[in-house]
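Participant: Quick check, what structure comes out for this input:
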Amino acid sequence: MNILLVGSGGREHALAWKIAQSPLATRLVVAPGNPGMAKHAELRPEFKVTDAEGLAALAREMKADLVVVGPEAALAEGLADRLNAAGIPCFGPTAKAAQLETSKAFSKAFLQRHGIPTAGYGVYEDVAEAKAALAQYSAPYVIKADGLAAGKGVAISPDRADAEAEIERMLGGRFGSAGSRVVIEEFMDGEEGSLFALCDGKRAVLFGGAQDHKRAFDGDLGPNTGGMGAYSPAPVFTPELVQQADERVVQPTIQKMAEEGAPYRGVLYAGLMATSDGPKVVEFNARFGDPECQVLMMRLDGDIVPLLLACARGDLTQAPTPRFKPGVVICVVLAAKGYPDSPLEGSVIRGADQDFGPHVQVFHAGTRKRDDGALVAAGGRVLNVCAYGEDVAQARERAYAAIAQIDWPGGFHRSDIGWRALAPR
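Facilitator: Prediction:
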């Protein structure tokens, strides 16, 4: 099979690593890709993920049997729509179906319309109206930019003054058009986790869970980021909670999206809060999480390609049941100093591509090669150090031992990834 993978981050590096292991993959092309993927695939760095027309032309040119879309920006631009029109199987939803992620207002209205459990909310475009609406809620206040903001468009404000300042920043253009509307939600108390499902437009098959760490610094302090680390499996996902989430959230979502004329194909990422009333939706993503994808790919036992292809072709009934290895995989994100607000680019990284042994993989997320061959930082989240262990403690030990061997003064990382799994429950 000729396979085109779209994206350039850690999520896509993990997918490329896994897809390249498949005996079905005779040719793998990644557009644009990153230096870490060069050992697994052909890179086409001249493409941008938002160039839906160009990427569709590339898929036609290489006679792709399957296109796997990594980032949400490509979905929002309608890449899946163009590929579907050309008869090329695409793992990833259409722009209409991807609104579950690309518009929080759409997603919340969908959930409310179909009685799928989530927090109460309101949608606002006017600063004064949004500030006045805070009276309907109690602290802490949850304020979200409506559109795509690279995982940074959520603020949890401890008091009303801070919430009003966040409203001013978002509606004042902090996230551009993505913040032209804000969603204010009731705060949900509980523990959050990420549950994944593979979907073919008519049905969904669960694909494991993970827990992300959104805050920049140890102890869940600092600003929200796109994710500073993850681990899988997550203890929050008890068998009972997973069954409830499948019955109350995942299956109704896929069924109702199809009924509304937007059949959902690809992976559905349900960010869930485990509350005293059961699981409730925090958010949906229309793609694998980053860094959750990295830990899932390392845990997956078997070939990923038949699963991706079955979703893209709209028939999961003949696909193998996803199986995961016992044990735990942990991912620690190494980010450039200044992330998430003003990450410093260009600092040299040494030792990232050495052999760390069979239990450790380093996925590139935001790197580039200089003309002299040096590997340098080229983004906010730069490297993902992932390790497998029989339990969380062993996986953590292996991940942080590998990090200690990487020489990068220009970066930082959290030292407490996986802390919830080690805390008494």
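
Participant: CA only for contacts and neighbour counts going forward, please
Facilitator: OK.

Participant: So which residues of the protein form helices?
Facilitator: Under the criterion DSSP state H, helices of the chain are mapped to 10-19, 52-61, 72-76, 79-85, 99-102, 104-113, 127-133, 160-169, 239-245, 251-259, 292-299, 305-313, 392-403, 419-422.

Participant: To compare against the first, here's the next sequence to fold:
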Amino acid sequence: MRVLVIGSGAREHALVTALSRDSAVTGIYCAPGNTGISRLAKTYPVDASSGDEVVALARKVEADLVVIGPEVPLVLGVADAVRSAGIACFGPSAAAARIEGSKAFAKDVMSAAGVRTAHSEIVDNPANLDAALDRFGPTWVVKDDGLAAGKGVVVTADRLVARDHAAELLERGHPVLLESFLDGPEVSLFVLVDGETVVPLLPAQDHKRVGDGDTGPNTGGMGAYTPLPWLPESVVTAIVDDVVRPVATEMVARGCPFSGLLYAGLAIGAEGPAVVEFNCRFGDPETQAVLALLDSPIGELLHATATGTLDSVAPPQWHEGAAVVVVLAAENYPGRPRTGDVISGAELDGVLHAGTDQRADGAVVSAGGRVLSVVGVGADLDGARTDAYDKLGAIKLPGGHYRTDIGLAAVEDRIKI
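Facilitator: Okay, here's the model as predicted:
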């Protein structure tokens, strides 16, 4: 099987790495790819958001399967273009990708499916903002209704901060979603979905804020770990049965069945799981940790999902132990990152590239905010943390920063539900 992966981040590097371990995969291609991916796959400078360009490349490399990593191409309908060309594609249609592309659409689907989520209200007129804010609090959750790469969310007890963020979004012409605050630890559950067939992967926990102790602004994700020693298997079963299956069934009923990876972000409160958000693709950085433990051939799972035969494939098998991913970020991230700094140590096993480039002299340099994802594995979570941070200690990036507490609360048994 020849596979074309679309995207350029550490998530795509993790997918390419997993595909390289699958003996049934005979060719791996990536567009546009990155410096690390180019060591495992042939890369092409193609616009990932152009259905025509992706289809042309898929035909050129004679791909049997196209795997679309990022959300923007999915929301723009690239998967539709690939399928229309008669090529199997892992990733939802544009109609189904609205589960991430429009939070209002996602809320409507959840309401119809009877899925627990936060109370919400859309504000699209600045004149209505203050009255709407008065109906929320004392902790305000303010979101961009569209795609925001994980950084369009402000959670604050300061009404003025909430108002300023909402006003800024409205000024840019973006509708604002106000939500009630969901208490409890958060869980990311990836589920392969083929219509009404759903197959869960390992649950993970992301660390969104930039600083230790969950301080500072939200980011695209500073690290993650899997599995979750504090999360009972019964809760995972409840998420699948009470959240994912009803949503998948509702999408089928609406004529936009989901095919691909449905990412459920949930808060586990006293009343059980409640949905914070849905994404229509593998999440970053959780993917880097989850795929590090996958023992089954990933090509078979992705191809079966793409071709409507997921119900005939054996459930995924996992390596024993745990995995931790820590993101090494550029100076000033999540603000405007400093770029062009030389990186040393990025060739280590378990180091996945995201915001990197390679100069003519061969030096690897920073080229984005989240520069590298460093993956550690171990017999348990503590061992996986040690492995990840040992690798980080061997990597040098001027001005680079990372959190030192990824997975630490779970190791210290401080997470309770």
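
Participant: Tell me how the two chains score on TM-score.
Facilitator: TM-score for the superposed pair, counting by TM-score structural alignment, normalised by the length of the second structure: 0.97. Supporting figures: 414 aligned residues with a C-alpha RMSD of 1.1 Å.

Participant: And the helices of the first structure: which comes nearest T225 of the first structure?
Facilitator: Proximity to T225 of the first structure (C-alpha to C-alpha) singles out helix 292-299 among these, at 13.7 Å.

Participant: Please tell me which residues of the second structure the closest one aligns onto.
Facilitator: The aligned range for helix 292-299 of the first structure in the second structure is 286-293, by TM-score structural alignment.

Participant: Check the offset of the matching stretch from the chain's centre.
Facilitator: 11 Å (C-alpha atoms, centre = their mean, to the nearest Å).

Participant: returning to what we had before: of all the helices of the first structure, which lies closest to D220 of the first structure?
Facilitator: So among the helices of the first structure, helix 419-422 is nearest, using C-alpha to C-alpha, at 10.1 Å.

Participant: For the closest one, which helices and strands make contact with it?
Facilitator: Counting contacts by 3 or more C-alpha pairs under 8 Å, 6 or more residues apart in numbering; DSSP states H and E, helix 419-422 of the first structure packs against helix 392-403.

Participant: Which stretch of the second structure lines up against the helix it packs on?
Facilitator: The aligned range for helix 392-403 of the first structure is 381-392, by TM-score structural alignment.

Participant: Superpose on the first structure and give me the mean offset of that stretch.
Facilitator: Following the fit onto the first structure, the mean deviation recorded for stretch 381-392 of the second structure is 1.0 Å by mean C-alpha distance after the TM-score superposition for the first structure.

Participant: Buried by neighbour count: which residues of that stretch qualify?
Facilitator: Residues of stretch 381-392 of the second structure classed as buried under the neighbour-count rule (16 or more other C-alpha atoms under 10 Å) are 381-385, 387-389, 391-392.

Participant: now do stretch 299-309 of the first structure
Facilitator: Buried residues in stretch 299-309 of the first structure, counted by 16+ other C-alpha under 10 Å: 299-300, 302-309.

Participant: Could you find the closest non-adjacent residue to the residue nearest to the spatial centre of the second structure?
Facilitator: In the second structure, the C-alpha nearest the mean C-alpha coordinate belongs to G283, at 1.2 Å (C-alpha atoms, centre = their mean). Once flanking residues are discounted, G283 of the second structure sits nearest to Y263: 6.9 Å by C-alpha to C-alpha, 6 or more residues apart in numbering.

Participant: Tell me if I'm right that that neighbour and D284 touch.
Facilitator: No - in this structure Y263 of the second structure lies outside contact range of D284 using C-alpha atoms under 8 Å: 10.6 Å.

Participant: ranges for the strands of the stretch 301-417 of the second structure?
Facilitator: Using DSSP state E, counting those that start in this stretch, the strands of the stretch 301-417 of the second structure run over residues 322-329, 351-353, 356-358, 364-366, 370-378.
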